[in-house]
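> Could you work out the structure for the sequence below:
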Amino acid sequence: MASSAAAAAPARAGLAPQNGIFGSNSKPPFAGFMLKTAQQVGSLSLRVRGSVASSPRKLFSPKAAAGAATKSGDRVRIAVLGASGYTGAEIVRILANHPQFEIKVMTADRKAGEQFGSVFPHLISQDLPSLVAVKDADFSGVDAVFCCLPHGTTQEIIKGLPRHLKIVDLSADFRLRDINEYAEWYGHSHRAPELQEEAVYGLTELHRDDIRNARLVENPGCYPTSIQLPLVPLVKAKLIKLTNIIIDAKSGVSGAGRGAKEANLYTEIAESIHAYGITSHRHVPEIEQGLTDAAESKVTISFTPHLMCMKRGMQSTMYVELASGVTANDLYEHLKSTYEGEEFVKLLHGSKAPHTSHVAGSNYCIMNVFEDRIPGRAIIISVVSTLSYHAEAFSKITPLTYMMRSLYVLCFNSADR
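You can find the predicted model right below:
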């Protein structure tokens, strides 16, 4: 039942109250396997599962398992390259709790020979292989690979992997289809242009069918995920103008990776917030690529990210101009209709604003739409939980559990919801 505060949302919000914080179409997808702590989002108890890769209703169905085309029956055998970073550790945590995935190989050149539990003690109870150098990895008993290496190194490594492997890459090395644009934003030429031609962008809600037929899936960036999920459907439906899209985004510190960096020391970031990558963040061309595809014409955005003194989590606040005759409520209803069947994209209603704490450690993207005080404009707020890795300070890469879902669609040729 919606709270009285939600039901009494100001009329200018333009969003009709519905039953439940996520609206009347929402079904609790959280019952079943490995329930963990409950978080209160308005009046709804949101549960974060130990493995947040997918919904228990579909993930553990016999039909999905029977359809898995793997060498070991209904289990996909996984290699994690770059397992000693934050991204690798989060993937291992998810996979280790998942009955349909088995970790066979984990690489970490600097920590080769060590037990994973000595690197990440919170995973010491898991039965995992020892870390090995990439050059010593044996892929003969592996079906699929997560590549968690820094950008610029991944292209040549993936180029050398056996062709039978399904691959999900986190490095950002295959996100931009235009290799010239890649060179412009990443500072060096693309080292595997032939692989770029076959890479599929791995945001499952928008590209699920393409992922099913892919060998190489490039996982989306975290900022682009939180931005494209609300904006792409609105652009496609021509509900918002393509000009003057302004995005103010904020992210936690773990996105900068595990390496020691002066700029990320507690004394440098505590009690502070600051913008970075102003006009030059590498997620800009990725976001514009997705919006341009949706609009079928060039879209340019104004995007500024900010670093927050928190471990993880991301909020993107988007300011958009409404198309002629369109209201903020029209945006809300279209997003509600678009994601009605999606397990992991949820809309709040009324005046409820998404918080990063609502999605911490989970696979959810929670959003809401608000009518701006300026006539003809709307504000969209979207939050995701992100923990990512990169060799460079402040370069955010991916919401990890989105990548898990890409691999599930890729390997099981089924829905990930």
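> contacts, neighbours, all on C-alpha from now
OK.
> need the longest helix for the protein.
Counting residues, the longest helix found in the chain (DSSP state H) is helix 222-236.
> Enumerate the positions of it that are buried.
Neighbour counts over helix 222-236 (16 or more other C-alpha atoms under 10 Å) mark 222-235 as buried.
> Burial check on Glu194, number of neighbours?
Other residues lying near Glu194 total 10 when counted by other C-alpha atoms under 10 Å.
> Revised request: answer the last question for Asp293.
Residue neighbour count, defined by other C-alpha under 10 Å, stands at 14 for Asp293.
> and it, what element?
helix 283-295 (DSSP states H and E).
> measure stretch 108-118 end to end?
Across its full length, stretch 108-118 reaches 13 Å end to end, with C-alpha to C-alpha, to the nearest Å as the criterion.
> all helices of the stretch 201-350 of the chain, in order?
Ranges of helices in the stretch 201-350 of the chain, per DSSP state H, counting those that start in this stretch, are 204-212, 222-236, 266-269, 283-295, 328-338.
> among these, which is nearest Tyr186?
Nearest to Tyr186 among the helices of the stretch 201-350 of the chain is helix 283-295; the distance by C-alpha to C-alpha comes to 10.6 Å.
> Does the closest one pack against any helices or strands, and if so which?
In terms of contacts (3 or more C-alpha pairs under 8 Å, 6 or more residues apart in numbering; DSSP states H and E), helix 283-295 is packed against helix 222-236, strand 301-308.
> to compare against the first, here's another:
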Amino acid sequence: MKKVAIIGGTGYGAIELIRLLQLHEKMHVKKVISHSQHGDSLASIYPHLTDFIEEPMDELQIDKLEEEVDIVFFATPAGVAKDILPQLSNSKLQCIDLSGDLRLSSPTEYETWYGKEAAPQELLDQAVYGLSELYAEEIKQASVISNPGCFPTSALLGLAPALEHQIISPQGISIDGKTGISGAGRTPTAKTHFSETNENVTPYKIGQHQHIPEIEQYLSDKAKTPIDVAFATHLIPMTRGLICTMYGQLVRETTTEELLEIYQSYYENNPFVRIREAGVFPATKDVYASNFCDIGIHVDQRSNQIIIAAAIDNLVKGAAGQAIQNANLMNGWEETMGLHTIPVYP
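As a prediction, the model looks like this:
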């Protein structure tokens, strides 16, 4: 049984890690670390954890981590992990960062989009991008993982097969993303206030979302050519869930049925990607509280476009579940361990 530390223990990502790791056969939560609330019990903040996490949260002591745990999950805001990870570079710890600190290979890109000083280039070069379905072999050899963002997870899984098979043009790709309120984190703001979000759909960060360069970097990697996307995000009045609807211009004749066969073949060895039959599209409720990504596809002959919808739970496949999936791959365990559960419905 490997011992786990979670740094950033009071956020939604950390709470999902705790919930999912309760089901895991090979990992056990040993330490929950919080900078702002160490000494407090998690149950005092999240009463649903009563009787599950008894020990109070700890203060970070970097020099003791290696002797106390085997795996560290960073469920921290952007700008935290990049300062801690270099201090663990000579350790045997497996580190999985759920923030965006290591996702971009260029420090300049990170500083432009995140507005913070970037991680050292050496650390960026060491980190492996943890989209399990696309980079499994690299993840198996890694000691530092950069867990993908929620929107990029949906967008990359939806678009990668069409680009790799040269079915759509690398130019003119549009992505319409919608996410629940939990995607904004636990800290309340005016935009996440109930009276602002209830019965309302709000576009936000249009042309400025920090996930844009992440999507472009890894789509470009898969397509073997530079790709720019038009990406629009919307906050919708639900707690959790995320769906991207994507549009690409066809460069060769195809049908919905042919494309579905291509996608089914592409993901046939990936247990968490489910391809819908022709004419059926996913909804966020279909993947609620699960690690699945459900994909629906339509070839629109009239406009010569492909339309792809990919739904995930932003806190599971878009964060904590994918982090555990990566840990499974890193340790040679079954990829589905602790994660293969039926989504919560309704």
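> and the gap between the aligned partner of Ile246 of structure 1 in structure 2 and His298 of structure 2?
Aligning on TM-score structural alignment places Ile246 of structure 1 opposite Ser174 in structure 2. Look at Ser174 of structure 2 and His298 of structure 2: by C-alpha to C-alpha, they are 15 Å apart.
> Looking at those two, which is more packed in?
Set Ser174 of structure 2 next to His298 and count neighbours by other C-alpha under 10 Å: His298 wins out with 21 against 18.
> Pull the contacting residues for that one.
When contacts are counted by C-alpha atoms under 8 Å, 6 or more residues apart in numbering, His298 of structure 2 touches 256, 278-279, 306-308.
> Kindly indicate whether it is helix, strand or coil.
strand (DSSP: H, G, I helix; E, B strand; the rest coil).
> For it, give its distance to Thr245 of structure 2.
Applying C-alpha to C-alpha to His298 of structure 2 and Thr245 of structure 2 gives a distance of 11 Å.
> Mutual contacts of these two, please.
Common neighbours of His298 of structure 2 and Thr245 are listed as 307-308 (criterion: C-alpha under 8 Å, 6+ apart).
> residue in structure 1 matching Thr255 of structure 2?
Aligning on TM-score structural alignment places Thr255 of structure 2 opposite Thr327 in structure 1.
> Count the neighbours of that match for me.
When counting by other C-alpha under 10 Å, one arrives at 21 neighbours for Thr327 of structure 1.
> for Ile91 of structure 1, same thing?
Residues within reach of Ile91 of structure 1, counting by other C-alpha under 10 Å, total 21.
> Please apply the same query to the one 5 residues further on.
Applying the criterion other C-alpha under 10 Å, we find 19 residues in the vicinity of Ala96 of structure 1.
> Tell me the spacing between the residue lying closest to the match of Ile246 of structure 1 once chain neighbours are set aside and Gln22 of structure 2.
Nearest non-adjacent residue to Ser174 of structure 2, counting by C-alpha to C-alpha, 6 or more residues apart in numbering: Ala230, 4.7 Å away. Counting by C-alpha to C-alpha, the gap from Ala230 of structure 2 to Gln22 of structure 2 is 39 Å.
> just Pro213 of structure 2 next, same as before
For Pro213 of structure 2, the distance to Gln22 of structure 2 equals 34 Å [C-alpha to C-alpha].
> Same question for Leu131 of structure 2.
Note on Leu131 of structure 2: its distance to Gln22 of structure 2, by C-alpha to C-alpha, is 23 Å.
> Leu95 of structure 1 -> structure 2?
Leu95 of structure 1 maps onto Leu21 in structure 2, with residues paired by TM-score structural alignment.
> what does Ala214 of structure 1 give?
Aligned counterpart of Ala214 of structure 1 in structure 2: Ala142 (TM-score structural alignment).
> again, but for Gly361 of structure 1
Match for Gly361 of structure 1 (TM-score structural alignment): Ala289.
> How about the secondary structure of its match?
Per three-state DSSP, the secondary structure class of Ala289 of structure 2 is coil.
> coming back round to it: quick one: the helices and strands packed on helix 283-295 of structure 1 as JSON lines, columns for distance to Gln40 of structure 1 too.
Formatted as JSON lines, these follow (distance: least, C-alpha to C-alpha, whole Å):
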{"stretch": "helix 222-236", "distance to Gln40 of structure 1": "21"}
{"stretch": "strand 301-308", "distance to Gln40 of structure 1": "23"}
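> Which one of the ones you listed lies nearest to His274 of structure 1?
strand 301-308 (5.3 Å).
> the inter-axis angle of that closest one versus helix 222-236?
Strand 301-308 of structure 1 runs at 150 degrees relative to helix 222-236, counting by axes from the mean of the first three to the mean of the last three C-alpha atoms, to 10 degrees.
> any residues touching strand 301-308 of structure 1, and which ones?
Against strand 301-308 of structure 1 from outside (C-alpha under 8 Å, 6+ apart): 243-253, 269, 272-279, 281, 284, 288, 394.
> how does it look with 6 Å?
245-252, 273-276, 278 (C-alpha atoms under 6 Å, 6 or more residues apart in numbering).
> Equivalent analysis for stretch 339-346 of structure 1, please.
364-366, 417.
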